[in-house]
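> Fold the following.
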Amino acid sequence: MDAEWNSSSLYVLYQVIGWFAFTVWSVSFYPQVILNFRRKSVVGLNFDFVLLNLTKHTSYLVYNACMFFIPVVQYQYHLKYGFSELIPVALSDVAFSIHAVLLTWITAYQVFIYERGAQKLSKTASIITIGAWLAAVICLIIAWPQGKWLWLVSDFNIIQVVMTLIKYIPQAWMNYQLKSTVGWSIGNILLDLSGGVANFLQMGVQSIDQGSTQNFSGNIGKLLLSLIVIAFDLLFIVQHYILYWRSRVSSADYYQLDVE
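So this is what the prediction gives:
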């Protein structure tokens, strides 16, 4: 028997919050894309962030799509957490992941066609990315013979959490080195923060309806994603509005900065 919502009102609220998170998180990609387009430059945008972000969103798409669409994965989830528990992935999660992968590819394309200055991709980010996908392949090889599909897609969820934790660090460090946030869109951060808070609230609504916190443990990746996003976005807000507000220079002047 499939799990059901106890309250139709909470179900509606869950959907509203989920699609709100989808909207603000999806829109959050555009300020950076538009800023790059207007400046015809990606100076100030950390390339490691873009690469790590692409790996993060791709792995998250694999997890969300498999959890939402594949019956055997859902069945194994119910075996582990109980058949009364709802699948902890909504259609809005899947829609967001698809959009995020597409927009991150567009941002990566801008890195190749616009002015880059002295910036380049680090070996560390490349090694981390290769390591993440090697780990995914190894997990696939292990899971396939035994049919451990929930374990496999959960590993992709773990990968996206790790990449979320790592991906913000290069940009935060670059801002610190330059003592500036020019070239890094604060609009992206404000929308990203709103999405992180909404994502967390959506999980809370499901827990209230079910009288259980299993959806938090059953989708620990979504929980950690929200918390990590909120923490780093608050850091970027402090950098932009408090620490480095005096260093906001014009784009023309900023092109002369040499990023080591």
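
> Please make it C-alpha for all contacts and neighbour counts, starting now.
Noted.

> Am I right that residue 163 falls within a strand?
No: counting by DSSP: H, G, I helix; E, B strand; the rest coil, residue 163 is located in no strand; its state is helix.

> does residue 257 sit in a helix, a strand or a coil?
Assigned state for residue 257: coil (three-state reduction, three-state DSSP).

> how close does the residue nearest to residue 78 when sequence neighbours are not counted get to residue 26?
Excluding its sequence neighbours, the residue lying closest to residue 78 (Cα to Cα, 6 or more residues apart in numbering) is residue 85, at 6.9 Å. For residue 85, the distance to residue 26 (Cα to Cα, to the nearest Å) stands at 28 Å.

> Same check on residue 50?
In terms of Cα to Cα, residue 50 sits 16 Å off from residue 26.

> repeat for residue 70
Residue 70 sits 24 Å away from residue 26, going by Cα to Cα.

> And this one, please, so the two structures can be compared:
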Amino acid sequence: MSSWNSIPMEIIYEVLGWISIICWAFAGYPQLIMNFRRKSVVGLSFDYVVLNFTKQSSYLIYNATLFFSTTVQKQYFDKYGYDQMIPVALSDVFFPLHAILLIFVVSVQIVFFERGNQKVSKAAIAIFVSVWFFAAACLYIAIPTHSWLWLISMFNSIQVFMTLIKCSPQAFLNFTRKSTAGFSIDPILLDLTGGVATLVQMSVQSIDQGSWVNFFGNIGKPLLALVSIAFDLIFIYQHFVLYHMKASKVSFECDPESIEPLIKDSVITSNCKGFPQPIDI
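As a prediction, this is how the structure comes out:
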């Protein structure tokens, strides 16, 4: 395996990697904390939670296998050359593992907190079942020929596909409610920072090695960053431009211990002193 040509570039690569992972990891906490303070998950798309679990599980399988398995690493070098570097760092393994733990906590919140009439859609359930059926079929195909690199590449493709569609339910929910109340914008800002840091990190490795193999050798990572950035910009536009006035209406004289209103159906019922009547949204 190739080594770094520049120690400073290696340090920059590692720092950027952990910056992106820390941003992506902490992006899961604001929504979790908001749910806990409000004792409600209304406004959070349950489809997003289900689809995100599939995405993070697939990403963990790809990263952990390529990082730890010498057999898969050999197949990678046979395909891309022994003068290349493995395009997965320890931080890439940590992120999806941590994300799955947070998804479990949010799932518990969904069970015990106020959720109104929200539920997981049949479409999300169908996607979930179909994706894991496809993964099982790929495993069945890979076993006879020991095509492990191809197998984990399929999981990498799955995580890209799931990244593409997992945010759509939340964006659509914001659109139908004409509001982002109940959906924390803080994770989006952190996610955007993590996506940009990831692209810069991969560019640093390419510049040091004089090769862009790490981009298409691990195509899922840059695609993950690009798709995440695209949806982040959509959510930012929804929160700060499209529905900004409606978000500001619920910030008047609120109890500091409960700054988020409880949303039921299409009405915001606020515990703020300045609003004796519900506000239609």
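
> Just the strands from structure 2, written as ranges.
Counting by DSSP state E, the segments of structure 2 that form strands are 262-264, 267-269, 279-280.

> helices or strands up against the last one?
When contacts are defined as 3 or more Cα pairs under 8 Å, 6 or more residues apart in numbering; DSSP states H and E, strand 279-280 of structure 2 sits against strand 267-269.

> how about the strand it packs on: buried residues?
Across strand 267-269 of structure 2, burial judged by 16 or more other Cα atoms under 10 Å covers 268-269.

> and residue 173 of structure 1, how many neighbours?
12 (other Cα atoms under 10 Å).

> Mind putting the strands of structure 2 into TSV with distance to residue 35 of structure 2?
Output for the strands of structure 2, formatted as TSV (distance: least, Cα to Cα, whole Å):
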stretch	distance to residue 35 of structure 2
strand 262-264	10
strand 267-269	15
strand 279-280	21
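
> Any idea which of these gets closest to residue 220 of structure 2?
Nearest to residue 220 of structure 2, of all the strands of structure 2, is strand 262-264, at 36.4 Å by Cα to Cα.

> which secondary structure elements does that closest one contact?
strand 267-269.

> counting contacts, what elements does the strand it packs on pack onto?
Under the contact definition 3+ Cα pairs under 8 Å, 6+ apart, strand 267-269 of structure 2 sits against strand 262-264, strand 279-280.

> so which of those strands comes closest to residue 14 of structure 2?
So among those, strand 262-264 is nearest, using Cα to Cα, at 41.6 Å.

> what residues does that closest one touch?
With Cα atoms under 8 Å, 6 or more residues apart in numbering as the contact definition, strand 262-264 of structure 2 has outside contacts at 38, 40, 42-43, 116, 181-182, 268-270.

> Find the pair from those residues with maximum spatial separation.
Taking Cα to Cα as the measure, the contacts of strand 262-264 of structure 2 have their most distant pair in 116 and 270, spaced 15.2 Å apart.

> higher neighbour count, these two?
residue 270 (23 against 14).

> Return the residue of structure 1 aligned against that one.
Counting by TM-score structural alignment, residue 270 of structure 2 lines up with no residue in structure 1.

> any idea which of the contacts of strand 262-264 of structure 2 is the one closest to residue 171 of structure 2?
Distances from residue 171 of structure 2 to these, taken by Cα to Cα, are shortest for residue 43, at 10.9 Å.

> what's the burial count for the residue mapped onto residue 102 of structure 2 from structure 1?
Correspondence of residue 102 of structure 2 to structure 1, assessed by TM-score structural alignment: residue 103. Look at residue 103 of structure 1: counted by other Cα under 10 Å, it has 18 neighbours.

> residues in contact with residue 103 of structure 1?
29-30.

> returning to that earlier point: can I assume the residue nearest to residue 78 of structure 1 is in contact with residue 207?
No: using Cα atoms under 8 Å, residue 85 of structure 1 is not in contact with residue 207, being 9.8 Å away.
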